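1. Sequence first, then the predicted structure, then my questions.
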Amino acid sequence: MGYKVAVIGATGNVGREMLTTLAERNFPVDAVAALASENSIGTQVSFGEKDILDVQDLARFDFRGWDIALSSPGGKVSAQYAPKAAAAGCVVIDNTSHFRMEPDVPLVVPEVNPEALAGYTKRNIVANPNCSTIQMVVALKPLHDLARIKRIVVSTYQSVSGAGRDGMDELFNQTRAIYVNDPVEKRKFDKQIAFNVIPHIDSFMEDGTTREEWKMMVETKKILDPRITVTATCVRVPVFIGHAESVNVEFERPITAEEATEALREAPGITVIDHRADEGFVTPVECAGDDPVFVSRIREDFSVENGLNLWIVADNLRKGAALNAVQIAELLAGNYLRK
């Protein structure tokens, strides 16, 4: 017996990836509903290689009798509809930032803190972390277990797909405009993204931190360890899919690059490619479409006691969003919603 699964925001980048991932991983479904705003009514989306789903109006959908909702429609929409679905008995796995830091909503990365999922019963809502946070904590969990992390300094290089289809379209259109000598139009980003990098993701806060940077700081504490201090600089780069991170870590105890590499190779969800030679590392182009978090450039930082440097890359639409949500659904089905 399978589950009835609704995908909210099914016409967006992440929503489509959620449908693809559900099918690829053979999640046991009896029914799948693709939900979006009424503007998307009449469109269709794919579920696996054979099934085509008609998009239904989220505002009119009755969640009674549905088991799980994978939700990625934007924070304001989730704020309105996730509690309605949860009240109807449907467990919502929400990919937006709206519920992440609420104390009674678990923030879950299955490879890192699966035990936190037990708290879903308080509100019937589970939060999916920020895409950049997910790939970082997956890579850092085995190292934290080994030597206890004190401080993290991270700089991200985030692809335009993190800003949705509009972000991808803007990179494509600006690049084409530059080559044919047309005016470069800015709509999604506040500065030109083609052939440029922008140190501004999400809105600025009073202290000069952006909300994307703040998310990485507070979410890491909630998922991994509240005692860890984190500072982040988040940058948008002209790449379509795949986020990269340069991560500097300070530990409580000594740890060598060799010990770190061994721990990472044995950890779930991680692929280590670190040959210390030309092409002996992973970039976003190579990780697009793949599930693992890739770790390269593992080396000791001699400027600080017990320090390491890492290069971490992952597909932000998969492990950074859709895959993590589906893995949470698999944990729910396996441990809490057994039929």
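-> Arrived safely, thanks for sending.

2. From now on I want contacts and neighbour counts done on CA atoms only, so please keep to that.
-> Will do.

3. what helix or strand does the closest residue to residue 257 other than its chain neighbours sit in?
-> Distances taken as C-alpha to C-alpha, 6 or more residues apart in numbering put residue 299 closest to residue 257, at 5.3 Å, once the chain neighbours are dropped. Using DSSP states H and E, residue 299 maps to strand 293-301.

4. Now do the strands in the chain.
-> For the chain, the strands defined by DSSP state E occupy 3-8, 29-36, 44-47, 51-57, 68-71, 91-94, 125-127, 149-158, 229-236, 243-251, 270-272, 293-301, 307-314.

5. Which among the ones you listed is found nearest to residue 193?
-> Residue 193 sits nearest to strand 229-236 of all the strands of the chain, at 7.8 Å, using C-alpha to C-alpha.

6. Please point out which parts of that closest one sit buried.
-> Neighbour-count burial for strand 229-236 flags 229-230, 232-236 (criterion: 16 or more other C-alpha atoms under 10 Å).

7. any chance of those residues in JSON lines, plus distance to residue 219?
-> Listed next are the buried residues of strand 229-236 as JSON lines, based on distance: C-alpha to C-alpha, whole Å:
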{"residue": "229", "distance to residue 219": "11"}
{"residue": "230", "distance to residue 219": "10"}
{"residue": "232", "distance to residue 219": "12"}
{"residue": "233", "distance to residue 219": "15"}
{"residue": "234", "distance to residue 219": "15"}
{"residue": "235", "distance to residue 219": "18"}
{"residue": "236", "distance to residue 219": "20"}
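
8. Check those against residue 184 and report the nearest one.
-> Looking across the buried residues of strand 229-236 and measuring by C-alpha to C-alpha, the closest to residue 184 is residue 236, at 17.4 Å.

9. Presented hereafter is structure B, for comparison with structure A:
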Amino acid sequence: MGYKVVVAGATGNVGREMLNILAEREFPVDEIAALASRKSLGTEVSFGDKTLKTKDLDTFDFTGWDMALFAVGSEATKQYAPKAAAAGCVVIDNSSLYRYDPAVPLIVPEVNADAIMGYSKKNIIANPNCSTAQMVVALKPLHDRAKIRRVVVSTYQSVSGAGKEGMDELWEQTKAVYNPVHEVPPKKFSKQIAFNVIPHIDVFLDDGYTKEEWKMVAETKKILDPSIKVTATCVRVPVFVGHSEAINIEFEEPLDWQEAQDILREAPGIMLIDKREPGGYVTPIESVGEYATYVSRVRQDPTVDNGLVLWCVSDNLRKGAALNAVQIAETLGNRVLKKG
């Protein structure tokens, strides 16, 4: 016996990935519904070897459905997630709306799966920000061994994190570089993204950080450990898919790079590829379509006591969004609903 599963936002990048990953991982589905806004009503999406026609999110009755994976943004989630939850359908939400709600668990299954039991307070589970998800997967096994005191992270985030509009803008601006007759001014981003990097993701806050940077701080504390100090600089780069991060970690106890490699090699969700030679590391293009969070370039940080530096790469549409949501669904099924 399987589950009755809803994917809301099924025509978007993340929604389509959710359907792909549910099929790839052979999630026990008895019935599946693909929902979209009225303007996308009837659009066909793939689920394994099946083709689904989208249904109207606005009029859908969630009664009798087990779980709903939401990829519709905060505004629509605010309207529809409480309806689904009230109907007894557990919502797994990819937006930022519920991430900081103390009554809603924020889950990365490799890191804090036990926290999923808190779902019953609101019948909602939050999926973290894409840049946070891959980082905490890499940090968790090291934190268990030597307790992390402080993290300094610089991200190199692909345009797919800004949705289809971001990907289209990079593509059109790149073509325009070679055909200057057709100028493509920035719309989705604050400056030209083609052949450029932009140290600005989301809105600016009063302290000079951006909201994306604040998210990484707040979410790492909620998921991993509130005592960890985190500072982030988040940068948009002209890459279509795949987020990269350079992470400096200060521990409370000594941890050498060889032992760190051994720990990471055995950790769930991580693929260590770390040869100290040209090409002996992973770049974002190699992470596309993969499940793993890749770690490379593990080395000592000589500027602080008990410091390490590493490079972390993942497909942001997968581990940063759709894959993590499906893994939450799997955890919910295995630990709570127990049908499959």
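-> Sure thing, it's come through. Quantities reported herein were computed from a predicted structural model and do not represent experimental measurements.

10. mean deviation (superposed) between stretch 135-142 of the first structure and the second structure, please.
-> Stretch 135-142 of the first structure differs from its equivalent in the second structure by a mean of 0.3 Å after superposition (mean C-alpha distance after the TM-score superposition for the first structure).

11. Tabulate the strands of the first structure (a markdown table), appending distance to residue 336 of the first structure.
-> Shown next, in a markdown table, are these (distance: least, C-alpha to C-alpha, whole Å):
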| stretch | distance to residue 336 of the first structure |
| --- | --- |
| strand 3-8 | 13 |
| strand 29-36 | 16 |
| strand 44-47 | 25 |
| strand 51-57 | 28 |
| strand 68-71 | 12 |
| strand 91-94 | 11 |
| strand 125-127 | 13 |
| strand 149-158 | 31 |
| strand 229-236 | 33 |
| strand 243-251 | 32 |
| strand 270-272 | 26 |
| strand 293-301 | 27 |
| strand 307-314 | 29 |
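
12. Of these, which is nearest residue 278 of the first structure?
-> Per C-alpha to C-alpha, nearest to residue 278 of the first structure of the strands of the first structure: strand 293-301, 11.6 Å.

13. Report the angle between that closest one and strand 307-314.
-> 160 degrees (axes from the mean of the first three to the mean of the last three C-alpha atoms, to 10 degrees).

14. Neighbours of residue 20 of the second structure, how many?
-> By the criterion of other C-alpha atoms under 10 Å, residue 20 of the second structure has 18 neighbours.

15. Can you tell me the closest non-neighbouring residue to it?
-> residue 47 (6.0 Å).

16. Let me know how buried the one you found is, in neighbour terms.
-> The number of residues near residue 47 of the second structure, taken as other C-alpha under 10 Å, comes to 19.

17. Kindly report the same for the one 5 residues further on.
-> A total of 17 residues lie near residue 52 of the second structure under the criterion other C-alpha under 10 Å.

18. what do you get for residue 25 of the second structure?
-> 12.

19. list the contacts for it?
-> Neighbour list for residue 25 of the second structure: empty [criterion: C-alpha atoms under 8 Å, 6 or more residues apart in numbering].

20. if we go to 10 Å?
-> Neighbouring residues of residue 25 of the second structure by C-alpha atoms under 10 Å, 6 or more residues apart in numbering: 323, 326-327, 330.

21. I am assuming residue 173 of the second structure contacts residue 165, so please confirm or correct that.
-> No. The pair residue 173 of the second structure and residue 165 fails to qualify as a contact (C-alpha atoms under 10 Å) at a distance of 12.0 Å.

22. who has more neighbours, those two?
-> Taking neighbours as other C-alpha under 10 Å, residue 173 of the second structure and residue 165 compare with residue 173 leading, 21 against 15.

23. what separates whichever residue in the first structure pairs up with that one from residue 67 of the first structure, distance-wise?
-> Using TM-score structural alignment, the partner of residue 173 of the second structure in the first structure is residue 174. Computed as C-alpha to C-alpha, to the nearest Å, the residue 174 of the first structure to residue 67 of the first structure distance reads 43 Å.

24. How about residue 207 of the first structure?
-> 42 Å.

25. One more: residue 226 of the first structure?
-> Distance from residue 226 of the first structure to residue 67 of the first structure, by C-alpha to C-alpha: 32 Å.

26. Comparing the two, which shows the higher neighbour count?
-> More neighbours surround residue 67 than the other of residue 226 of the first structure and residue 67, with 22 against 12 (other C-alpha under 10 Å).

27. Report the contact partners of the nearest residue to that one once chain neighbours are set aside.
-> Distances taken as C-alpha to C-alpha, 6+ apart place residue 90 nearest to residue 67 of the first structure, at 4.7 Å, with adjacent residues excluded. By C-alpha under 10 Å, 6+ apart, the residues touching residue 90 of the first structure are 4-6, 63-69, 82-84, 124-125.

28. which of these are buried?
-> Looks like the contacts of residue 90 of the first structure have 4-6, 63, 66-69, 82-84, 124-125 buried, using 16+ other C-alpha under 10 Å.

29. ok, now how distant is the nearest residue to residue 291 of the first structure once chain neighbours are set aside from residue 270 of the first structure?
-> With sequence-adjacent residues excluded and distances taken as C-alpha to C-alpha, 6+ apart, residue 291 of the first structure is closest to residue 319, at 5.8 Å. Distance, residue 319 of the first structure to residue 270 of the first structure, by C-alpha to C-alpha: 11 Å.

30. Next up, the contacts around residue 72 of the second structure.
-> Counting by C-alpha under 10 Å, 6+ apart, residue 72 of the second structure has contacts 7-12, 14-15, 35-37, 57, 78, 80-81, 93-95.

31. how near is residue 72 of the first structure to residue 19 of the first structure?
-> 12 Å.

32. right, I mislabeled it, should have said residue 323 of the first structure
-> 10 Å.

33. between the two, what contacts are shared?
-> The contact lists of residue 323 of the first structure and residue 19 share no entry, where a contact means C-alpha under 10 Å, 6+ apart.

34. quick one on the thing from earlier: can you select the buried ones among the contacts of residue 72 of the second structure for me in ChimeraX?
-> The buried residues among the contacts of residue 72 of the second structure can be selected in ChimeraX (16+ other C-alpha under 10 Å) with this line:
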select :7,8,9,10,11,12,14,15,35,36,37,57,80,81,93,94,95
